[in-house]
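any chance you could fold what I've pasted below:
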Amino acid sequence: MAVFTPVSLDDLSSWITQFDLGKALAIKGISSGIENSNFFITTERGEYVLTVFEKLTFEQLPFYLNLMRHLAEGGVSVPAPIANRKGSIINELHGKPASIVTKLAGHCELAPQPVHCAAVGAMLACMHMAAEDFEIRQPNLRGIAWWNETMPVVMPHLSDNDKQLLTTEMAFQNAFAASDVFKELPNGPIHADLFRNNVMFDGDQLTGFFDFYFAGCDTWLFDVAVTVNDWCIDIESGELDQARVRAMLDAYHEIRPFTAEEQIAWQPMLRASALRFWLSRLYDFHMPRDAEMLTAHDPAHFERILRLRIEHTAPALFTTAG
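Modelled structure (predicted):
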């Protein structure tokens, strides 16, 4: 969500005439994130979010945008893509694919309490179930195949200790992905990046999930692990907060009960989630791209989390009584 492709109000004013949104009144770049160019825009009809896609192609984008449309129509609170007068939700701007979606109300909750974690867990379960019948299938592009491709790229930049950690964990994850337990894990479309800054709240009321542009088909448990590893930790240490973990998992489990195989896979999946984001942050840190307002995330954060998930047993996914 950094700005790689600047868009002026004049640019927007001419481009937006293909939509029934009235005249463009204002545009403001969004500074957080590192993948796409995002803007808050205001028109005569209201406020929206414009995204210019920097990596995703015209061929890949139907999965993401139609998934958002499918979820919105299924009652899950996510930004809904806006079609132009020809019915297209993917259009070209400055030679790149672009889209407009509705803007969610509220703000990001950056200091979540158990009540917020429970709301996120419940909606995540609803999202997985609502997406189960989504017809387009696209793999998680930042899944294990990408981890194996990225490992040799970042390896020369690591200390000996970090090289050992990465080598050992990749061997573990490759073996786990080939296991019978992994093959039995429920799967389907997942958000894959449901951090605190991708969820909106109005007070304690969850108003929606957004930024689906890392979504793909993978195990639902991986999505839960990604979410727990951000929402339910002490940011400074990376340690799990037991009350927040329990609130999120119990709320999810009440709507979409976890399976016995998921219980076995829980610890490996928490490690997998930490590994995925350690690798992506290493890549972005050591192979930076030019952009307005871009600040790369610190890779050490997820290195700490990965070491903690290896060393310490996480709370059970569900209790036998559940």
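
drop to CA atoms for contacts and neighbour counts, all remaining ones
Will do.

what are the ranges of the strands in the stretch 51-200 of the chain?
Remark: strands assigned in the stretch 51-200 of the chain by DSSP state E, counting those that start in this stretch are 91-93, 96-102, 187-190, 199-202.

roughly how far does the closest residue to Leu12 other than its chain neighbours sit from Ile30?
Of all residues not flanking Leu12 in the chain, Ala24 sits nearest, at 6.6 Å (Cα to Cα, 6 or more residues apart in numbering). Remark: distance between Ala24 and Ile30 (Cα to Cα, to the nearest Å) = 17 Å.

ok, the residue nearest to the spatial centre of the chain - contacts?
Central residue of the chain (Cα atoms, centre = their mean): Asp193, 1.6 Å from the mean position. Contacts for Asp193 (Cα atoms under 8 Å, 6 or more residues apart in numbering) come out as 212, 214-215, 223, 226-227.

and if you look at Leu25?
9, 41-44.

check those for burial and list the buried ones.
Buried by 16 or more other Cα atoms under 10 Å: 41-43, out of these.

save those as JSON lines, and put in secondary structure too.
Shown next, in JSON lines, are these (DSSP: H, G, I helix; E, B strand; the rest coil):
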{"residue": "Ile41", "secondary structure": "strand"}
{"residue": "Thr42", "secondary structure": "strand"}
{"residue": "Thr43", "secondary structure": "strand"}
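
now the residues you listed as JSON lines including distance to Phe318?
Shown next, in JSON lines, are the buried ones among the contacts of Leu25 (distance: Cα to Cα, whole Å):
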{"residue": "Ile41", "distance to Phe318": "43"}
{"residue": "Thr42", "distance to Phe318": "45"}
{"residue": "Thr43", "distance to Phe318": "47"}
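
closest to Pro288 out of the residues you listed?
Nearest to Pro288 among the buried ones among the contacts of Leu25: Ile41, at 27.3 Å, using Cα to Cα.

second chain to compare with the first, below:
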Amino acid sequence: MSVYTPVEPAEVATFLRDYAVGELLELKGIADGIENTNYFVTTSGGQFVLTLFERHTQVELDYFLELMVTLANHGLPCPRPIMADDGSHLRRLAQRPAALVERLPGHAISTPSVAQCAAVGEALGRIHRTSRHVHRRRTNERGPAWWQVTADALRGTLDADSMALIDSEIAAHAAFDNGRLPRGVIHADLFRDNALFEGERLTGVIDFYAACNDILLYDVAICLNDWCVGADGDFDDTRGRAFLNAYAHGRPPVASEADALPLMLRAAALRFWLSRLYDFHFPRDGQITHIKDPAHFERILRKRIAAPRWAEDLWST
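Okay, here's the model as predicted:
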């Protein structure tokens, strides 16, 4: 992730004295992502990821860390936060809250196979089922209220057609009754760069720092819009079917979810189109800048509107 708060090796070496992880051998900034400052840390005791949180509150960080510990304790391939000598999972570094978590093996993939999509679907279902053991709650800060605030901030920067599409989508979702849909803890950002593989085997689901309590189907839609599409945004039926069938093994869906999936796919596309537009037009300062193309999710949104029944039909087969 972009390095907003640079730290020196000597600072990190001092920070690590509160952990039983050995001596610092290497420190390397991570360029992917946009929210927090992340480093790969190699010590004489292993490999870790050091995260400096740029904007989250103590309450939010407690939520994230409880979730990660819970999932790891239940055998999910999720990074376990490392406990400091005083029993805490959160310390301070460079005037920022900071956490050290285990670095899982494997690497992100750019073009997922059918088997890899199935592995992610099964893991997401297990995450949704297991996360009921998390007692803290967190509202989705990138939900409909944020959509409207962000749309208003973008007025004057977008063409009339794009702005009209955003406004009409916000109105459509406001009119939809989602009260029948199951809710729980969602990852909210399980893109291809947040899953690690060794061959076809899923070795890690990472970056839980957007996790929150929301509609479970919305999390499914986020994944489908990334894992099961080509570069042009068109769905791949085989990958989509594999993902959904595997997800159902981890967390069986209810009948109302098939009907709601087309609109949830549009909601997921709108959310990430808006966030990418905002990052593009109002970039944050950072030593490493990684801003993703907003047009990709505009294309996906338009395709989801044009072909609304694809995912509903696929899940029903």
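
about what we covered before: for the strands of the stretch 51-200 of the first structure, which one sits closest to Ala111 of the first structure?
Closest of the strands of the stretch 51-200 of the first structure to Ala111 of the first structure is strand 199-202, at 11.6 Å (criterion: Cα to Cα).

who touches the closest one?
Contacts of strand 199-202 of the first structure (Cα under 8 Å, 6+ apart): 104-109, 206-210.

out of the residues you listed, which are buried?
Here, 16+ other Cα under 10 Å leaves 104, 107-109, 206-210 buried among the contacts of strand 199-202 of the first structure.

circling back to that earlier point, surely the residue nearest to Leu12 of the first structure touches Gly46?
No - here Ala24 of the first structure does not reach Gly46: they are 9.6 Å apart, not a contact under Cα atoms under 8 Å.

who's more crowded, those two?
Ala24 (22 against 13; other Cα atoms under 10 Å).

show me where the stretch 151-300 of the first structure has its helices.
160-177, 180-183, 220-231, 242-255, 260-286, 300-311 (DSSP state H, counting those that start in this stretch).

about what we covered before: could the buried ones among the contacts of strand 199-202 of the first structure go into JSON lines alongside distance to Ser159 of the first structure?
Output for those, formatted as JSON lines (distance: Cα to Cα, whole Å):
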{"residue": "Leu104", "distance to Ser159 of the first structure": "42"}
{"residue": "His107", "distance to Ser159 of the first structure": "38"}
{"residue": "Cys108", "distance to Ser159 of the first structure": "35"}
{"residue": "Glu109", "distance to Ser159 of the first structure": "35"}
{"residue": "Leu206", "distance to Ser159 of the first structure": "41"}
{"residue": "Thr207", "distance to Ser159 of the first structure": "42"}
{"residue": "Gly208", "distance to Ser159 of the first structure": "40"}
{"residue": "Phe209", "distance to Ser159 of the first structure": "37"}
{"residue": "Phe210", "distance to Ser159 of the first structure": "36"}
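
so which of those is the closest to Ala321 of the first structure?
Of those, the one sitting nearest to Ala321 of the first structure (Cα to Cα) turns out to be Leu206, at 28.1 Å.

counterpart of that closest one over in the second structure?
Mapped onto the second structure by TM-score structural alignment, Leu206 of the first structure lines up with Leu202.

for the counterpart of Arg281 of the first structure in the second structure, give me its contacts.
With TM-score structural alignment as the criterion, Arg281 of the first structure lines up with Arg276 in the second structure. Shown in contact with Arg276 of the second structure (Cα under 8 Å, 6+ apart): 291-294.

filter the residues you listed down to the buried ones.
Buried subset of these (neighbour count, 16+ other Cα under 10 Å): 291-292, 294.

which one of those residues is nearest Pro144 of the second structure?
Distances from Pro144 of the second structure to these, taken by Cα to Cα, are shortest for Pro294, at 18.5 Å.

can you pull the contacts of that closest one?
272-274, 276-277, 280.

Leu16 of the second structure too?
22-24.

would you turn those into TSV with secondary structure?
Below are the contacts of Leu16 of the second structure laid out as TSV (three-state DSSP):
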residue	secondary structure
Gly22	coil
Glu23	coil
Leu24	strand
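
could you measure from the match of Arg281 of the first structure over to Gln58 of the second structure?
26 Å.

also Val134 of the second structure?
Separation of Val134 of the second structure from Gln58 of the second structure (Cα to Cα) stands at 16 Å.

what about these two, which has more around it?
Val134 (17 against 11).

gap between the two ends of stretch 55-68 of the first structure?
For stretch 55-68 of the first structure, the first-to-last residue distance is 19 Å (Cα to Cα).

now swap in stretch 72-86 of the first structure and tell me
21 Å.

equivalent analysis for stretch 98-109 of the first structure, please.
Termini of stretch 98-109 of the first structure sit 28 Å apart (Cα to Cα).

same thing with stretch 190-208 of the second structure?
OK, stretch 190-208 of the second structure end separation, Cα to Cα: 9 Å.

average offset between stretch 212-222 of the second structure and the first structure?
On superposition with the first structure, the mean distance recorded for stretch 212-222 of the second structure (mean Cα distance after the TM-score superposition for the first structure) is 0.4 Å.

corresponding residues in the first structure for that stretch?
So stretch 212-222 of the second structure sits over residues 216-226 in the first structure, by TM-score structural alignment.

so how far is Pro262 of the second structure from the equivalent of Pro186 of the first structure over in the second structure?
Matched to the second structure by TM-score structural alignment, Pro186 of the first structure sits across from Pro182. As judged by Cα to Cα, Pro182 of the second structure and Pro262 of the second structure stand 16 Å apart.

the two: which has the busier surroundings?
Legend: neighbour count by other Cα under 10 Å for Pro182 of the second structure and Pro262, higher for Pro262 (20 against 14).

touching, that one and Ala311? I think so.
Yes - with contact defined as Cα under 8 Å, Pro262 of the second structure reaches Ala311; the gap is 6.4 Å.

with adjacent residues omitted, what lies nearest to Leu154 of the second structure?
Tyr278 (7.1 Å).

wait, that neighbour sits on Asp152?
No - checked against Cα under 8 Å, the pair Tyr278 of the second structure and Asp152 is beyond contact range at 10.7 Å.

sounds good, over and out.
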